[in-house]
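> Give me coordinates for this.
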Amino acid sequence: MTSPSSGPAPSSGPARWILLALGVVADVSAVVALLGQGIKPVLVVALAVALLAGIGALLLPNKLFKAGGVLLIVASLVVGVFVVGTPLGDAASGRSGGTTASSAPDSSQQPTTTVTTTAEPISSSTSTLGTTQSAAGQPTSKASGPTWYVLTAHQPVAFGNGHNSVNTITIGAQSYPDSIRATYPSSAADPNNRRTWLTGGNCTKLSAWVGKDAGSPRTSGTGRFVVQAEEAEMAAVEATISTPAQHMDVDITGVVRLTLFDTRGGSADAYNAWGTPRVFCSTPPGKSR
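Prediction:
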């Protein structure tokens, strides 16, 4: 007696050929993609063969072969993902590693800087700046040629008790750096508010803004501001607390001893102010303070 047939054997059906064709198409696509990523051809061929072998094993009727095919496919996929990821990661790191952040500049390597502080723009004929300093603010060398020197930065050779150097002073509505505040009662007979610098005939111009100190505790009185050469008066102006800052621009060519002197009536008077007094000289008007 003949038993009925249970159908065609798995090896004779078209399903395995369809599966094999799909595997070949997928394998070819994978090969093209891997080559496009710059993977070595030998490695690509090895992965393709392993993947095809795994697909072919799945088509065999033996369960052991099928299990081996599954392992081959899984192993091929894992290795393929690893191989593709490695060059991409290397490329990304190569791109990011190509640029390095520059370190902060060493302050010791900074060039020396010429610095001056003025209350008004320096004209083109006197554009040379006054004090050569390092980045740390220490004097390093003298400026070459005539230049502006702030008087409060240099030691006087004679002085009264009433002149005090201040970082900033206000006259009217304008503030001036590197200035002088005169706080003592002062007169021709008792010249407390004065300073004298040894210019030695090496300077040609004095520039200063004068008036009453807007920060004074008192508001009365009239101050008189005098520029002297060898103790002789060269120029003078007067000011009250309501007077705007006045600019004294004095020719001091040939002057050896330059004096700034001002008068103040007493403790009820507002303080006097010399805003940014400076001289244009070929040499400094004294030692640096």
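
> C-alpha only now, for contacts and for neighbours.
OK.

> could you pull out the helices for the stretch 1-150 of the chain?
In the stretch 1-150 of the chain, the helices defined using DSSP state H, counting those that start in this stretch lie at 15-36, 41-58, 63-97.

> Buried deepest among these, which one?
Most buried of these, by mean neighbour count (mean count of other Cα atoms under 10 Å): helix 41-58, with a mean of 19.

> Pro139 - nearest residue in space that isn't next to it in sequence?
Gln133 (4.3 Å; Cα to Cα, 6 or more residues apart in numbering).

> In the host helix or strand of Thr168, which of the residues would be classed as buried?
Following DSSP states H and E, one finds Thr168 within strand 163-171. Buried residues in strand 163-171, defined by neighbour count with 16 or more other Cα atoms under 10 Å: 163-166, 169-171.

> Could you list every helix and strand in contact with it?
With contacts defined as 3 or more Cα pairs under 8 Å, 6 or more residues apart in numbering; DSSP states H and E, strand 163-171 has these neighbours: strand 174-182, strand 203-212, strand 272-281.

> Could you also give me the structure for this next sequence, so I can compare it with the first?
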Amino acid sequence: MSKKRQEHHEEHVDESWLIPYADLLTLLLALFIILFAASQTDQKKYQTIMQSFNSAFTGGIGQFNFSNLIPLTTEPNIDQKKYDQPTNPATPNTSGQQQKQQEQLNSQMAKEQVDLQQLKEKLDKYIAENQLSTQLETKLTEDLLMLTIRDNALFSSGSATVKPEAKQLAGTISEMLAQYPDYRIEVAGHTDNVPIRTAAFETNWDLSAKRALNFMKILLENDKIGPERFRSIGYGEYHPIDTNDTEAGRAKNRRVEVSILRSVKPPQIIDATAKQP
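All right, here's what the predicted structure looks like:
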């Protein structure tokens, strides 16, 4: 009896579902990439990306056509509105205004330089004609024009009372200052470091402040100059210009300074050697 050999055929699983499944995974991956990119961009770019995303879904294709999308290398959070908006003709020209202001400052700076240079020349001429070079000197800096007066030209030792003969000097100075009414003026008193304690002055602070105030009052006797332009200050012994170890140095430190202040300062010229310790 012959046996029929029964042939067993191995059943193959239908794998056709893998194709749409792979497409679905591809779409999900693309979705996450797009969502991540959209979170890094502004609303306008997000809408553009979503339109490309919808086009890919509704087009019946199995994968995205990435050429329709905005490149992921686009920098995030850039506000395109400020580039898209037209220039407002009513907006002032800021650069033009700045240039105009700078020109005005330059013009004022040049005027102040001319004024202070002229005043310095007048003071220097007066000093030379009256042989006062050992008692008065001038210095023009980027901040001010300073007239320095030794204390013995104005006061007796330990006193804040202006000498009668010094009132003529004060009158001449005030006449010159009256010709330049646009400048503020500081009158400062300085002493040496020798302690003072008298019935009139307990410290060098008191002496320097009183000397500055009294000399300023003499200047203000000229009714051509406004008192609102002036201020007085006493520095005591704390701003010396020379050593206090010698009599000559202490004599230089005892002084009154009349400073005519600039309202516009020129650009500072930095000396490289001054930065060295």
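
> what's the TM-score here?
Between these two chains, after superposing, the TM-score reads 0.39 (TM-score structural alignment, normalised by the length of structure 2); 178 aligned residues with a Cα RMSD of 5.9 Å.

> Buried deepest among the helices and strands packed on strand 163-171 of structure 1, which one?
strand 272-281 (a mean of 28).

> Next, the angle from that one to strand 174-182.
Angle, strand 272-281 of structure 1 to strand 174-182, by axes from the mean of the first three to the mean of the last three Cα atoms, to 10 degrees: 100 degrees.

> packing partners for strand 272-281 of structure 1?
Packed next to strand 272-281 of structure 1, using 3+ Cα pairs under 8 Å, 6+ apart, are strand 147-150, strand 163-171, strand 174-182, strand 203-212.

> Let me have these in CSV, extended by distance to Ile55 of structure 1.
Listed next are those as CSV, based on distance: least, Cα to Cα, whole Å:
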stretch, distance to Ile55 of structure 1
strand 147-150, 91
strand 163-171, 88
strand 174-182, 88
strand 203-212, 97
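
> Tell me which of the helices of the stretch 1-150 of structure 1 lies nearest to Pro177 of structure 1.
Distance to Pro177 of structure 1, taken as Cα to Cα, is lowest for helix 63-97 among the helices of the stretch 1-150 of structure 1, at 49.3 Å.

> so the closest one versus helix 41-58, what angle?
Using the same axes, to 10 degrees, helix 63-97 of structure 1 lies at 150 degrees relative to helix 41-58.

> any idea how far Val250 of structure 1 is from Phe280 of structure 1?
As for Val250 of structure 1, its distance to Phe280 of structure 1 is 11 Å (criterion: Cα to Cα, to the nearest Å).

> hey, what's in contact with both of these two?
Counting by Cα atoms under 8 Å, 6 or more residues apart in numbering, the contacts common to Val250 of structure 1 and Phe280 are 205-206.

> Can you give me the neighbour number for the residue nearest to Pro139 of structure 1?
By other Cα atoms under 10 Å, 19 other residues sit near Gln133 of structure 1.

> Just list the residues touching it, thanks.
By Cα under 8 Å, 6+ apart, Gln133 of structure 1 lies in contact with 112-115, 139-141.

> If we only consider those, which is nearest to Tyr149 of structure 1?
Val115 (10.6 Å).

> What about that closest one, how many residues nearby?
Using other Cα under 10 Å, Val115 of structure 1 has 12 neighbouring residues.

> In space, what's closest to it - neighbours in sequence excluded?
Thr131 (5.7 Å).
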